[in-house]
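Trainee: quick one: sequence and predicted model below, then my questions.
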Amino acid sequence: MRLGLIGFGNIALTLLGQLAETLDAPLEHLTVLCLPEMTGETQARLAGDFAKIAKEAAVVSDAGALLADRPDLVVECAGHGAVTAHVPPVLRAGIDVVIVSIGAMSDAALERELRAAAAGGGARLILPAGAIGGIDLLAALGAAGGLEVRYRGSKPPLAWRGTPAEAVTDLAALSEAHTFFTGTAREAARDFPRNANVAATLALAGAGFEATHVELVADPAALGNVHEYSVVSPLAKYSMRIENQPSAGNAKTSVSTVYSVLREIRNRIGPVAI
């Protein structure tokens, strides 16, 4: 496989580490798109820690150079801005893209652009389940309509630092769980871009951004990132609770998100997809 990565932060580094441990053979080629000022550091890391992950590796700083390396699949793991800047031209070039920053699609104009780019290029925009489960069932039930979806995301106060939660809650002083946000999935994904990708995933798989109800909670008793949601449909009812361990490099991200992306890559390479 010729793999492209957009971003070289915590998620990308963890993903490369897992690929190094699980791949039966090195990738044919790896291309990493990063910020221009990070090119030297990224090249050094690839040549050192990840030297055996691919037969060839390259570092670029724009989508044109990424496309010139002819990737079979591109994974975005760099944030909402990277989705806007780099994903549309990759899709228009006919290359499938896995996006981790699914919350970027809370921007209705960007969602339309991404869908049009994928259709125009004959490519697929792949939305991994990330830190949540049951997306296959939710998407199946969505075809029948009439969905009611309610999501509650709870994380330790530390995970909400640097977000609008600080403006309405004294995170350091919390002694019990506090719900600081109630609204739609679109509002949650827009206002908490690093914390509410799960809300966007549920919305896109099910009832839509406006009809998916979201609560965000800072809980000092939470040992990890807890995702709970319930679904009511004319066909079935179910609820799910997942307690994820936070990523070692970023408390805002559940480590299972990386494994979800790893699954997408392994399904591309292996003889069986599940």
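Mentor: Thanks, I have it.
Trainee: can we go C-alpha only for contacts and neighbour counts from here?
Mentor: Fine.
Trainee: against residue 249, how distant is the residue most central in space within the chain?
Mentor: The structure's the chain has its C-alpha centroid closest to residue 100; by C-alpha atoms, centre = their mean the separation is 2.1 Å. The gap separating residue 100 from residue 249 is 16 Å, by C-alpha to C-alpha, to the nearest Å.
Trainee: and what of residue 229?
Mentor: Taken as C-alpha to C-alpha, the span from residue 229 to residue 249 is 26 Å.
Trainee: neighbour count: those two, which is higher?
Mentor: For the pair residue 229 and residue 249, the greater number of neighbours falls to residue 229 (21 against 13), based on other C-alpha atoms under 10 Å.
Trainee: in which helix or strand does that one reside?
Mentor: For residue 229, the host element (DSSP states H and E) is strand 225-232.
Trainee: and that strand, what does it pack onto?
Mentor: strand 148-155, strand 237-244 (3 or more C-alpha pairs under 8 Å, 6 or more residues apart in numbering; DSSP states H and E).
Trainee: the last one vs strand 225-232, what angle?
Mentor: Spelled out, that is strand 237-244. Angle of strand 237-244 versus strand 225-232, following axes from the mean of the first three to the mean of the last three C-alpha atoms, to 10 degrees, is 170 degrees.
Trainee: which strands and helices lie in contact with strand 237-244?
Mentor: For strand 237-244, the elements it packs on are strand 225-232, judged by 3+ C-alpha pairs under 8 Å, 6+ apart.
Trainee: just the first one next, same as before
Mentor: Under the contact definition 3+ C-alpha pairs under 8 Å, 6+ apart, strand 148-155 sits against strand 212-218, strand 225-232.
Trainee: which residues touch the last one?
Mentor: The set of residues that contact strand 225-232 without belonging to it, under C-alpha atoms under 8 Å, 6 or more residues apart in numbering, is 131-132, 138, 147-156, 237-246, 252, 254.
Trainee: between that strand and strand 148-155, how many degrees?
Mentor: Using the same axes, to 10 degrees: strand 225-232 against strand 148-155 is 170 degrees.
Trainee: follow-up on the earlier one: select, out of the helices and strands packed on strand 225-232, the one closest to residue 71.
Mentor: With C-alpha to C-alpha as the criterion, residue 71 lies closest to strand 237-244 of these, at 31.3 Å.
Trainee: count of residues packed around residue 112?
Mentor: Neighbour number of residue 112 under other C-alpha under 10 Å is 11.
Trainee: try this one side by side with the last:
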Amino acid sequence: MKIGLIGVGAIANYVREALKSRNEMLAAVLVRPSRVREAPELYVGAVADLPDDLDLVIDCAGHAALVEHGPAVLLRGFDLLSVSLGALADPDTYASLEQAAAKGGARLHLASGAIGALDCLQAARVGQMESVTYIGRKPPQGWKGSPAEDVTDLDTLVSGEVIHFEGSARQAALRYPKNANVAAAVALAGKGFDATQVRLIADATVTENIHQIEASGDFGRFTFQINGKAMPDNPRSSALAAMSVLSKLDQLTRSISL
């Protein structure tokens, strides 16, 4: 495949290195215009400058990048793979991407990010789902730079836990754009943004990011938990989120996939 990439952060760099090992062709990287001069043979500063013959564009640059570039990428007819699921909590963004995809004859593929069990949720929603709750638990420092700082002093939280958010997945994704992609993934797979409940917790007793899903319905009941590790070069980025991009790429390219 001939691939375009959006972003140069930790997840983008992980994907970039993996593409080399898979012999996929990275044709262009979309960056801020001010950074194009760093690698003019590869970097471009606008969607219009991407090559015409791309098979896929992979977005690893966060919510703002998906909002800014996603519709233009889809309008050009490029399929887009993104890990920025939280951006879809905004109805205008969702509609803009959906309309652009339809007009451009392209598709927006969503990577699962730092959580699993989404296939179970997708199957369960075919029947009657009673409830879906996502619980996100991180060490206090994992919430630095988020609205959690308005609720508690993260620097002095050295024992116990503080629930700093309770509400819908839509509210969580919009208030915590750098932390709630998982909540968005759970919502999109299950009951939707407004019917999915979320609790976000700063917990001084844990050292990993812990994601938990609780769901019940006609299918029965299940609880799923993953203790995720961060990427070595960026403690704010999930290693599994980066891996999920490549897993989704595998699904798109293999003749037989699960």
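Mentor: It's in. Everything numeric here is computed off the predicted structure, so don't read it as measured data.
Trainee: closest to residue 3 of the first structure out of the helices and strands packed on strand 148-155 of the first structure?
Mentor: Of these, nearest to residue 3 of the first structure by C-alpha to C-alpha is strand 225-232, at 29.3 Å.
Trainee: follow-up on the earlier one: hey, which of the helices and strands packed on strand 225-232 of the first structure is tucked in deepest?
Mentor: A comparison of these by mean neighbour count, using mean count of other C-alpha atoms under 10 Å, puts strand 148-155 on top with a mean of 22.
Trainee: which stretches in the first structure count as strands?
Mentor: Remark: strands assigned in the first structure by DSSP state E are 2-6, 29-33, 57-60, 73-76, 96-99, 125-126, 148-155, 178-184, 212-218, 225-232, 237-244, 246-247, 250-254.
Trainee: circling back: tabulate the helices and strands packed on strand 225-232 of the first structure (JSON lines), appending distance to residue 92 of the first structure.
Mentor: Output for those, formatted as JSON lines (distance: least, C-alpha to C-alpha, whole Å):
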{"stretch": "strand 148-155", "distance to residue 92 of the first structure": "33"}
{"stretch": "strand 237-244", "distance to residue 92 of the first structure": "35"}
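Trainee: out of those strands, which is closest to residue 21 of the first structure?
Mentor: strand 237-244 (21.4 Å).
Trainee: okay, that closest one sits on what stretch of the second structure?
Mentor: The aligned range for strand 237-244 of the first structure in the second structure is 221-228, by TM-score structural alignment.
Trainee: how about residues contacting that stretch?
Mentor: In contact with stretch 221-228 of the second structure (C-alpha under 8 Å, 6+ apart) are residues 114-117, 208-216, 238-240.
Trainee: how many residues are close by the equivalent of residue 102 of the second structure over in the first structure?
Mentor: Superposed on the first structure with TM-score structural alignment, residue 102 of the second structure falls opposite residue 119. Look at residue 119 of the first structure: counted by other C-alpha under 10 Å, it has 15 neighbours.
Trainee: what sits against residue 119 of the first structure?
Mentor: Contacts of residue 119 of the first structure by C-alpha under 8 Å, 6+ apart are residue 92.
Trainee: any idea how far it is from residue 90 of the first structure?
Mentor: 12 Å.
Trainee: try residue 185 of the first structure
Mentor: Residue 185 of the first structure is 27 Å from residue 90 of the first structure, by C-alpha to C-alpha.
Trainee: look at the two and report which has more neighbours.
Mentor: residue 185 (30 against 23).
Trainee: residue in the second structure matching the more buried one?
Mentor: If you follow residue 185 of the first structure across to the second structure using TM-score structural alignment, you land on residue 169.
Trainee: now do that match against residue 192 of the second structure, distance only.
Mentor: In terms of C-alpha to C-alpha, residue 169 of the second structure sits 8 Å off from residue 192 of the second structure.
Trainee: do residue 109 of the second structure as well
Mentor: Taking C-alpha to C-alpha, one finds residue 109 of the second structure at 17 Å from residue 192 of the second structure.
Trainee: check residue 178 of the second structure too.
Mentor: Counting by C-alpha to C-alpha, the gap from residue 178 of the second structure to residue 192 of the second structure is 20 Å.
Trainee: check contacts around the closest residue to the match of residue 185 of the first structure other than its chain neighbours.
Mentor: Excluding the flanking residues, the one nearest residue 169 of the second structure by C-alpha to C-alpha, 6 or more residues apart in numbering is residue 193, at 4.9 Å. The contact partners of residue 193 of the second structure, by C-alpha under 8 Å, 6+ apart, come to 89, 168-170, 184, 187.
Trainee: what about the closest residue to residue 14 of the first structure other than its chain neighbours, neighbour count?
Mentor: Using C-alpha to C-alpha, 6+ apart and skipping residues adjacent in sequence, the residue nearest residue 14 of the first structure is residue 258, 6.9 Å away. Per other C-alpha under 10 Å, the neighbour tally for residue 258 of the first structure reads 24.
Trainee: ranges for the helices of the stretch 51-200 of the first structure?
Mentor: Shown for the stretch 51-200 of the first structure, the helices assigned by DSSP state H, counting those that start in this stretch span residues 63-68, 80-92, 108-121, 135-142, 165-168, 185-191, 197-205.
Trainee: give me the contact list for the last one.
Mentor: Going back to what we said before, that points to helix 197-205 of the first structure. Residues beyond helix 197-205 of the first structure that count as contacts (C-alpha under 8 Å, 6+ apart) turn out to be 101-103, 105-106, 127, 129-132, 135, 138-139, 142, 151, 185-186, 188-189, 208-209, 211-212, 214.
Trainee: still contacting in the first structure, which of the contacts of residue 193 of the second structure?
Mentor: With both residues aligned by TM-score structural alignment, their matches' C-alpha atoms under 8 Å, the contacts of those that the first structure also has are 89, 168-170, 184, 187.
Trainee: mind listing what the aligned residue in the second structure for residue 224 of the first structure touches?
Mentor: Aligning on TM-score structural alignment places residue 224 of the first structure opposite residue 208 in the second structure. Residues near residue 208 of the second structure by C-alpha under 8 Å, 6+ apart: 138-139, 227-230.
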